[in-house]
Each structure stands twice: as C-alpha cells, then as structure tokens.
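S.K.: For reference, the sequence and a predicted model appear below.
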Amino acid sequence: MRTVFVGAGQVSVETAKALSEKGHEVVIIENNKDKIDELSEEMDCSFLLGDGSHPQILCEVSPNQTDFLFCLTNSDQANVIASLIGHSLGFKRIVTSITDPQFESICHELGLMDTIIPSRTVTRYLVDMVSGSENIDPSSVIKDEARLFMLVVAEEEAVTAIELDLPEAARAICYYREGEFSLVDDTEPFVVGDEVVILTDSKHLAELKKRWPSTVVAQDSDEPKE
C-alpha cells in the first residue's frame, strides 16, 4: 500500500512510522523544512516540502498510484481543501480530519465520506471505559464475506428500508440522523441526509457502490480495503 500524509503532526508521524514498519510506502507532505530535516533522521519514508492543499504539490505524489491520502494538518479548512483537490486529482481514498463538528455535514455534502473527528473518537472510548463497556474492534465481528456499507440518503431515496430495494443478502441495520444513532424500522421512511449502515455480503459491494459511489466500507482486516 502507498499512503500520503498531508501534515507532519503527531498522528501523521506515529501512523506513518507504524505503516513503514509494516513495509508500506509512505510519503509525508510538510511545509516546515526544519521539521522535515528532524523527522528524516528518524523515519524511513519520503518527504515533500510544500503546501499539501496546493494542486501542484499533490500532483507530485502520483495520485493514481496512491491508495490513501490522509489530510491531517491542524487546520480544518486546509484539510477540507486538500481533500477536495485530492478527490479531483483521482486519489483512491481520502481521509479528512476535522476538529469542528460543524464541518462534518459539509464534508459529507461535498462527498468526503471518510471524515474523522479525533476528539469524538477519544471521548467515546473514555465514556465506554468508565461505563464498563467493552470496546469491540469491528474487524473481530465483520468476518468471512460480511461487509458494512454506509450510504447517505438523497432526496429520491427518502423511503423505507424495504423500498430501498437492496440486494437479497443485504440489510439496513441502523442509521444516523444529525449525528444521533437509531435502529432501522422497516416502516419508517428515511429523510434526506440520513447515514444508513447496511450489512451485506461482499458479492453485492460492486452493485451497492454503483448505486452509491461515495461510501464507507468496513470489512475483515485480513483483506485489503476496498
């Protein structure tokens, strides 16, 4: 796998080190030369000096040959811009980090479905810890040919789960409406903007992706990501 990071913050550096140790090709784009000089002495990866939200810089890291583009600077705006430019340049998968939840819905409207809010992830983990809940890695339950697929409901799809006309081995199991989790009720229609999670056999992924191109897919960690 080939991964490009925009920004050399702590998350980027630690993730890049872990990927490099596993034999993955890693490139870090950073606009601070002193930081690059410092990191290049301790990391076995490539560096590119420049602004990762600039088209010319992103073109230099060969978008068509890159499996992941992680936009992890300390600026939400820079991450969103870099992600949008990366999308237009043909990066296969783009992950956008934001700190302000107000950007989340905007990112989804722009087709940036792999949007993460680090503080939210940490908060959930700590709350679960205090509550005594076990944190289950999705890869431990999504096995064999099972896959999770998430779609965002468009205006013409504001129908019930049954009327979505999903493949035989696919079921809508839950959805998020304005960030709130709910289980699917087959008699209740979805509304525009709902994020619907579908459990499906992997054989239906191509069909689902054709209907909903901008998606998030979870699968067994032993296989390469879609």
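M.R.: All right, it came through fine.
S.K.: Please make it C-alpha for all contacts and neighbour counts, starting now.
M.R.: Fine.
S.K.: Would you map the strands across this structure?
M.R.: Ranges of strands in the chain, per DSSP state E, are 2-6, 25-30, 46-49, 68-71, 94-97, 115-116, 146-152, 170-177, 180-183, 195-201, 216-218.
S.K.: this is the comparison structure:
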Amino acid sequence: MYIIVVGAGRVGQSLIKIATERGHNVVVIDRDENKCSEIVEKHDVIAIYGDSTIKTILEDAGAQKADALVTTTNDDAVNLLTVLVAKELGIKSLVSLVSQPDHALMFRRMGVNVMENPAQAVAEYLYRVLQRPSIRDFMSIGGGEAEIFEIVVTERAAVVGRTLDELKLPLKDTLIVAITRDEEIIIPRGDTMIRDGDRVTVFALARRIEEITKLFTG
C-alpha cells in the first residue's frame, strides 16, 4: 500500500514504524522540520515539511496514487481539513485520530474511520487491567454494552477438567469464541474440555463479565 501519514508525533511514528516494517510505501507530512529529518533517519520513508491542509502539499505527497491517508495530529481542525482535501483528491481510505469525542460525528459523516481520544482509550485499558489482571486483552463493543476479551484459565478455576456443555454458561449473554492452547487455536464445541493455562476468548455482555472472570480464574 501507498500510505500518507500526517503527523510525526508519538502515534504517527509508531504507525510509520509498523507500516514500513510490513513493506508499505509511506510518505510523512509534518509541520516540524526537525521531526521530518528525524523520521527520515529512522525509517525508509519520504518526509515532507509542510501544511497537510494545503492541496499542493498533499499532491506533492503523492495523493493521486495513495491508497490511504491517516491523520495523527492532536488538532481536530487540522485533521478534518486534511481529510476534506484528501477526499477531494480521490484518496479512498481515510483514517483519523479525533481528540474531542464531540467532533467524531463530523468525521464519520465524511466516511472517515475514526479513532477517538487515544489517550482516554489507553487510560481505560490500563484501568481495566488493574480491575481484572487475569484478562489479557479486550475490546469494548456497543458503547460498553459488551466486550470481547481473552482470559487465562488458572489451576484453581472451577472450569478446569470440564467441558463447555458441563459449564452451563448463560448462553444468551456469553459465547466462547476460541481457545488457545500451546499456540494452537481451537474452535470450541460442546465437548471441548477446558485445561489449566488455556487462553479463552470470550464474548459477553458487560453485566456477565465479573461472573465469567470468576468462573475461569477461581
């Protein structure tokens, strides 16, 4: 893919690193000349010092052949104006950070994929880890109404040595999606037995999460 990344701050640099390591062509635009020089030294990219809201700057970045544009600045106005110009230039895939949740709807109405308030998202993730250290990873769905999460089964858990059929889970509210065991992914069936150390991926309504956590960790 040919990707234009606007902003060479912390988020932008992380994205640039991932994209270049996976073989994508990346052009970076930033208003800070020093950041442009720094990013070119670190990664195999083209960096353009300039204002991404100006049409000619995006054209210089190769907008006519770009597959995607991602804005990563903490200024919603800059991000919004940039994606407006990018859309006019025909870039199909547009992604943007949005610092203020109230602004997200404006981006979505333009067909932009949005990552809202990344600092808040990180804070919420850390808080969830503090609350439920046995949960390795999670994704909130439906504004917090449900979650998909991975939980590690402990040896003292009541589920160890029992099949899914024997667990009598609240089926309307809970779904066991997958089990990872010794790096093998198992698609569970009713006769699948749970073992100590299994990493179980669960979809559950929020009101069931504490109950499920206790069931799998003891």
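M.R.: Right, received. Where do you want to start? Since the structure is predicted, the reported quantities are computational estimates derived from the model, not experimental observations.
S.K.: Compute the number of surrounding residues for I29 of structure 2.
M.R.: For I29 of structure 2, the neighbour count with other C-alpha atoms under 10 Å is 26.
S.K.: right, I mislabeled it, should have said E145 of structure 2
M.R.: 11.
S.K.: got it, and N135 of structure 1?
M.R.: Neighbour count for N135 of structure 1, taken as other C-alpha under 10 Å: 10.
S.K.: which residues sit in contact with the nearest residue to A172 of structure 1 once chain neighbours are set aside?
M.R.: Spatial nearest neighbour of A172 of structure 1, excluding adjacent residues (C-alpha to C-alpha, 6 or more residues apart in numbering): I198 at 4.3 Å. By C-alpha atoms under 8 Å, 6 or more residues apart in numbering, the contact set of I198 of structure 1 is 148-151, 170-174.
S.K.: ok, now S37 of structure 2?
M.R.: A47.
S.K.: Per the alignment, name the residue of structure 1 opposite it.
M.R.: Matched across to structure 1, S37 of structure 2 falls on D37, judged by TM-score structural alignment.
S.K.: quick one: H87 of structure 1 and I94 touch, right?
M.R.: Yes. Contact criterion C-alpha atoms under 8 Å: H87 of structure 1 and I94 qualify, at 7.3 Å.
S.K.: what about the most centrally placed residue in structure 2, distance to L94 of structure 2?
M.R.: For structure 2, M115 is the residue whose C-alpha lies nearest the centre (C-alpha atoms, centre = their mean; 7.9 Å). Distance of M115 of structure 2 to L94 of structure 2, given as C-alpha to C-alpha, to the nearest Å: 11 Å.
S.K.: neighbours of F203 of structure 2, just the number please.
M.R.: F203 of structure 2, neighbours per other C-alpha under 10 Å, totals 23.
S.K.: element containing it?
M.R.: strand 199-205 (DSSP states H and E).
S.K.: For that strand, grab the matching residue range in structure 1.
M.R.: Against structure 1, strand 199-205 of structure 2 falls on no residues (TM-score structural alignment).
S.K.: now swap in stretch 116-130 of structure 2 and tell me
M.R.: The aligned range for stretch 116-130 of structure 2 is 116-130, by TM-score structural alignment.
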